[in-house]
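Student: structure here, sequence nowhere to be found:
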């Protein structure tokens, strides 16, 4: 290095001593940048059966959630569905505000609409910002009210380090969370809404004639991973919440502030491989208390701070700094707004069979905000017809059918425990279908490459007195 600097100084007006000082200064600058990036990282691994924290790093430090925000948007959507306030086929009307959200987005024009299920699928796969906003406006009357509902729900779930400002996670300096809170939300989604949790395992879906692929590359790559959500903005770095279920053990792990999609995925894979064997095979029951409340009354329960900008080192910022942050984020919103689009080249490409999903695009008249809020506040029984089967392609084996998805899932768990070797490379899932006006759920294991492989697995299960048959998806 000294020879190189000597060569440079011979052609420069600067003395060697000055060059050395500049080089040392640059070294400190690079070190400071690296330290700043490292300060953004946070992670936690929680045993989803016992609640025990198996690993923690900066788990209570404030972080930008980015599109992990949409997990709460979906929590409130599932809650409304479970209470009969909306159904899978209820129309979600896109306002001008929702349609104008930055990509990634579904691209519905102002006044257009899609079914609730299509909005859900677009969020779990494409992480569509416009769909999240449209759902928020539908459930809360407007996005500001919905953000208050989100924060109120967070408090009820025990997420005391989280404030939401919008439904999609686009940059807002007053929107923050912690890795621990995101783990709590991930556990709550499975515990409170097992009938809808399967959406998070969706890898792709058909929107009209277009197949939309998902961002979560750990689905199909790491055995047992069944969701949940990715997130990315420049300020947040690369975030990921993963749920893992190997039939005997369950984990929820969170990684926030990754420097790339690939490195974040690799970090998550390492955490899963390390801590899943250490998780308990016992335990059970809800770890997160259910938080039932009227969504309209929840609006008055949360007073959001005007200026509370999270930073990786948790230092409070002045009002002027917060205002500047808003302006800076606004200028880059188009470029940094969502997930893996900016990291396609960095993340490993995985060949995963796409799930075939039939979507229903519906048209609906424009509905006044007050009407939407009133409809949500007053429960009305609704038939919830099923038009979607979240099914992996290839061959699968069916082991049960039940009128309750929770029962079908329980049978999958029981079967996986009874025949772990037979189903070692298979993944369980449920498929909803209609029969005589009633909804039932098939319990199936997918991942078989041929008819012979599926029948062979069935034969082995029958020897254990487990009835099954093979089906092609």
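Tutor: That came through fine. Note that the coordinates shown come from a computational prediction; the quantities given were computed from them, not determined experimentally. Numbers count the residues shown, from 1 in each chain.
Student: C-alpha only now, for contacts and for neighbours.
Tutor: Will do.
Student: what segments of the chain are helices?
Tutor: 2-10, 16-40, 70-82, 96-99, 116-124, 129-140, 143-156, 179-192, 261-275, 319-336, 369-377, 405-418, 451-463 (DSSP state H).
Student: could you dump these to a markdown table with mean neighbour count and distance to residue 62?
Tutor: Converted to a markdown table, those look like this (neighbours: other C-alpha atoms under 10 Å; distance: least, C-alpha to C-alpha, whole Å):
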| stretch | mean neighbour count | distance to residue 62 |
| --- | --- | --- |
| helix 2-10 | 12 | 43 |
| helix 16-40 | 13 | 9 |
| helix 70-82 | 22 | 17 |
| helix 96-99 | 19 | 27 |
| helix 116-124 | 26 | 24 |
| helix 129-140 | 29 | 23 |
| helix 143-156 | 24 | 15 |
| helix 179-192 | 24 | 8 |
| helix 261-275 | 18 | 18 |
| helix 319-336 | 15 | 15 |
| helix 369-377 | 16 | 32 |
| helix 405-418 | 19 | 35 |
| helix 451-463 | 17 | 47 |
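Student: comparison target below:
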């Protein structure tokens, strides 16, 4: 009986695999620019692949690597959210899509990030490239080197934006690796990929990524288009115990591209459930390595080790709430924190948290804490001020930002 059940499951899996292959082959025959892949973000298992290793033009999916290197620079302390980057004549000359930057302007990092994600601004991409690489061509070499280090073996970058260049190539598989690494390596910044709109110099720009609105569980990532590539999209979706990453390239229209992505994700979620039932041990282990990122202003990253260490000051009496804020449950909710950085050494995190504490009045925080987290293959230490009410945390972060210190307001796990 057990053998019969096992064989039935194996037949189902074989049929599902053949169905996915059939879809990919049909799409590839009808559209030579087509390529697609869907993988399980927790296990790395490929659930669907069609022309996944065929060279394609990445178009504005290129900007995911531009953002990766920007986040890396911020993580190293080379840039901050309020760093103002100069706009060169080369950057200002970039064609649409752009945010109409002029030579001599300065673009803050906090504006460049949504400009790249939401507007897919080519001028903003060059500003970032020149700030980090000196020139866009040098930055493209940095991008390619980083791609190789990530095992994106078929990827070559020649510019920071994805504008047409015959030598700028990647694959659906490589771009899925990049999407996964963005989430794993920089979860504190991942929320930007769900941004629906942003306003710059009085003008509001809306995202081209309709998957976020139209497909339940989608919380990122990026779209792209040039004539040579067709319509591309990288998508991350969290449903239940499974997070999937999909890449579809070469769509004839944005609508057909999105429809293809929806069909592939639907089938892949079904397959992920079936595989989890066949491997219950792996299914139980996967949530421990899951990166869960909400799409709200206040984010909670669930991947934190349980060994939070309070290092210095004892708890103090919370500051009074601002006038007009109701008392009751909110007044006793001390589950909020201000995070002021992630570091590879606990001593660095302790110093940053202590520095943040010194910049604030003692009533602005309860405890200085260093929280050890595991992200991909790295161990990081997060500097935090914990035990705050929500309004206290917001007020404290605002004061730190005014003093030039980047910070995040977060809801602590299990609070």
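Tutor: Now that the structure is in, tell me what you want to look at. This structure is a prediction, so every number in the text was calculated from the model and none was measured.
Student: what residue of the second structure matches up with residue 255 of the first structure?
Tutor: Using TM-score structural alignment to pair residues, one finds that residue 255 of the first structure aligns to residue 248 in the second structure.
Student: same thing with residue 64 of the first structure?
Tutor: By TM-score structural alignment, residue 64 of the first structure lines up with residue 57.
Student: got the contact list for its match?
Tutor: 168-171, 228-229 (C-alpha atoms under 8 Å, 6 or more residues apart in numbering).
Student: now do 7 Å
Tutor: Taking C-alpha atoms under 7 Å, 6 or more residues apart in numbering, we find residue 57 of the second structure in contact with 168-170, 228-229.
Student: just flag the most distant two among the residues you listed.
Tutor: 170 and 228 (13.1 Å; C-alpha to C-alpha).
Student: what about those two, which has more around it?
Tutor: When neighbours are counted by other C-alpha atoms under 10 Å, residue 170 of the second structure and residue 228 differ, and residue 170 comes out ahead with 25 against 16.
Student: what's the spacing between residue 141 of the second structure and residue 159 of the second structure?
Tutor: From residue 141 of the second structure over to residue 159 of the second structure the distance is 9 Å, taken as C-alpha to C-alpha, to the nearest Å.
Student: shared neighbours of those two, anything?
Tutor: By C-alpha under 7 Å, 6+ apart, no residue touches both residue 141 of the second structure and residue 159.
Student: quick one: the strands in the stretch 301-415 of the second structure?
Tutor: 309-310, 336-343, 367-375, 378-388, 408-411 (DSSP state E, counting those that start in this stretch).
Student: switch the ones you listed over to a markdown table; also include distance to residue 353 of the second structure.
Tutor: Formatted as a markdown table, the strands of the stretch 301-415 of the second structure follow (distance: least, C-alpha to C-alpha, whole Å):
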| stretch | distance to residue 353 of the second structure |
| --- | --- |
| strand 309-310 | 11 |
| strand 336-343 | 7 |
| strand 367-375 | 6 |
| strand 378-388 | 5 |
| strand 408-411 | 13 |
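Student: closest one to residue 185 of the second structure among those?
Tutor: strand 367-375 (6.1 Å).
Student: which neighbouring elements make contact with the closest one?
Tutor: strand 309-310, helix 346-359, strand 378-388 (3 or more C-alpha pairs under 7 Å, 6 or more residues apart in numbering; DSSP states H and E).
Student: the first one aligns to what range in the first structure?
Tutor: Taken onto the first structure by TM-score structural alignment, strand 309-310 of the second structure occupies no residues there; it is unmatched.
Student: still on that earlier bit, need the helices and strands packed on strand 367-375 of the second structure in CSV with mean neighbour count and distance to residue 76 of the second structure, can you?
Tutor: Conversion of these to CSV gives the following (neighbours: other C-alpha under 10 Å; distance: least, C-alpha to C-alpha, whole Å):
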stretch, mean neighbour count, distance to residue 76 of the second structure
strand 309-310, 14, 23
helix 346-359, 19, 12
strand 378-388, 23, 12
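Student: among those, which comes closest to residue 214 of the second structure?
Tutor: For residue 214 of the second structure, the closest of those is strand 378-388, at 34.2 Å, according to C-alpha to C-alpha.
Student: contact partners of the closest one?
Tutor: 334-346, 349-350, 352-353, 365-374.
Student: try 6 Å this time
Tutor: With contacts defined as C-alpha atoms under 6 Å, 6 or more residues apart in numbering, strand 378-388 of the second structure is touched by 334-344, 346, 349, 353, 366-373.
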